[in-house]
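Visitor: Please work out how this folds:
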Amino acid sequence: MTAGWAAFAKTLRNGSRLIVDFALPHEFAFIEFCGDGSETVTALSDVTAIELTGPVHTCFSRYPQSICEAIMLAEARRYSRVTEHLAGVSRRGPIERTAHLLLELGCRAHRSVTGYPQRFECPLTQAQLADALGLSAVHVSRVLKDLRENGLVSFRNGVVELHDHAGLIKIAGFDRSYISS
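Guide: Have a look, this model is predicted:
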């Protein structure tokens, strides 16, 4: 993707959905359709992308080695992100998982492997955050209010401001190595 945000989601039989990952600008976003059980992909903002056709597993027969290595690294990073998200929705409390996701998105949006941004644009709605966090939109609203009142983070008008990086990292138990490894 060269611009925009997209969400990869799994829709359950009861109509609810879980966002399992996000695609951000300057990241590879793999969209492979595998029948009825596959993920859906939804643009969350205006998206511009470059298409590489064909299955990912055949890239070495079609593209230069450097592109294939970048694809394989991006696949490994996505696997790590999805693993972290699974840990979040299954084992972290609502405040921990929200802080964790916002820190991850901030690092990815700024493409930084060492620092944390003070702020970043985030086109997500509270309902989309809820779908990514496995919470209700009302619960997300309460968690964001709690984080804001404790001087950790604020999220208004599509902009996330990270006020206390150390506090957020401590609450979330955040280790950014899964993003940059």
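Visitor: switch to C-alpha atoms for all contacts and neighbour counts from now on
Guide: OK.
Visitor: for the protein, what's the longest helix?
Guide: Criterion DSSP state H: the longest helix present in the chain is helix 65-91.
Visitor: could you say what helices and strands the very next helix or strand once past that one packs with?
Guide: Next in sequence after helix 65-91, counting helices and strands by DSSP states H and E, comes helix 94-110. Applying 3 or more C-alpha pairs under 8 Å, 6 or more residues apart in numbering; DSSP states H and E, we find helix 94-110 packed against helix 65-91, strand 119-121, helix 126-133, helix 137-149, helix 165-172.
Visitor: The structure of the following sequence is requested for comparison with the preceding one:
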Amino acid sequence: METPHDRVPDRELVRRELTYELGVLDYCYSALLDGWGLGAESNLPLGTLTALLESFLVHVRVLDEFLGAGATRSDDLRAKQLAAAWDRPGFLEPEIRTAINKQLTHLTDPRADRPLWDVNRLAGEAGRCFLAWFDTLDDETADILRPTVESATRIVDRSSQESWHRLNLGFRWETN
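Guide: The predicted model follows:
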């Protein structure tokens, strides 16, 4: 019996969705690195920094899921639908995926233990895994999805140049 994940989705739809995901990831990653600057303090307001980091982490998780991690729902787009030879389980380590879930999607007690997020490593892994998947596509699909490569390549290039950016979502919001 054929399931929704046995069918090849509309490649133009996939191109639009991946262009969005990679574009937002690229924007957030670049803004975090540029906004943090070279000093110990960010030149971004705390709310902006928090929103950028949370958005970055959400889009890392979405790409990880697309590239093979996590459970599949009937309307999910998955990399394997476009490249049958693709068999990787995404790129996030299970404990990192769990930490992202706990920080961003669940109000749980472990949120008190706020990890440092290695944005360079996460961005680089996302970009490299995406490009490895792209290399498995047939020529026709690759031509349609080629616009997605620009952001992924920029992310990989920047992640290999930066080495010190570890950010924490441990900001405290308090009122007097």
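Visitor: TM-score of the superposition?
Guide: The pair, once superposed, lands on a TM-score of 0.30 when counted by TM-score structural alignment, normalised by the length of structure 2; 77 aligned residues with a C-alpha RMSD of 4.5 Å.
Visitor: Do you have the strands of structure 2 handy? List them.
Guide: Counting by DSSP state E, structure 2 has strands at residues 116-118, 166-168.
Visitor: As TSV, the ones you listed with mean neighbour count and distance to L22 of structure 2 would be great.
Guide: Shown next, in TSV, are the strands of structure 2 (neighbours: other C-alpha atoms under 10 Å; distance: least, C-alpha to C-alpha, whole Å):
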stretch	mean neighbour count	distance to L22 of structure 2
strand 116-118	15	18
strand 166-168	15	20
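Visitor: highest average neighbour count across the helices and strands packed on helix 94-110 of structure 1?
Guide: helix 126-133 (a mean of 20; mean count of other C-alpha atoms under 10 Å).
Visitor: and that helix with helix 65-91, angle?
Guide: 90 degrees (axes from the mean of the first three to the mean of the last three C-alpha atoms, to 10 degrees).
Visitor: Contacts for helix 126-133 of structure 1 next, please.
Guide: 17-21, 85, 88-89, 94, 97-98, 136-137, 139-141 (C-alpha atoms under 8 Å, 6 or more residues apart in numbering).
Visitor: ok, E21 of structure 2 - contacts?
Guide: Here E21 of structure 2 is in contact with 59, 62-63 (criterion: C-alpha under 8 Å, 6+ apart).
Visitor: Give me the distance between it and A31 of structure 2.
Guide: E21 of structure 2 sits 15 Å away from A31 of structure 2, taking C-alpha to C-alpha, to the nearest Å as the criterion.
Visitor: want to throw the helices and strands packed on helix 94-110 of structure 1 into JSON lines with distance to I179 of structure 1?
Guide: Converted to JSON lines, these look like this (distance: least, C-alpha to C-alpha, whole Å):
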{"stretch": "helix 65-91", "distance to I179 of structure 1": "6"}
{"stretch": "strand 119-121", "distance to I179 of structure 1": "17"}
{"stretch": "helix 126-133", "distance to I179 of structure 1": "17"}
{"stretch": "helix 137-149", "distance to I179 of structure 1": "23"}
{"stretch": "helix 165-172", "distance to I179 of structure 1": "14"}
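Visitor: Which stretch among the ones you listed approaches V159 of structure 1 most closely?
Guide: Of all these, strand 119-121 sits nearest to V159 of structure 1, with 4.5 Å by C-alpha to C-alpha.
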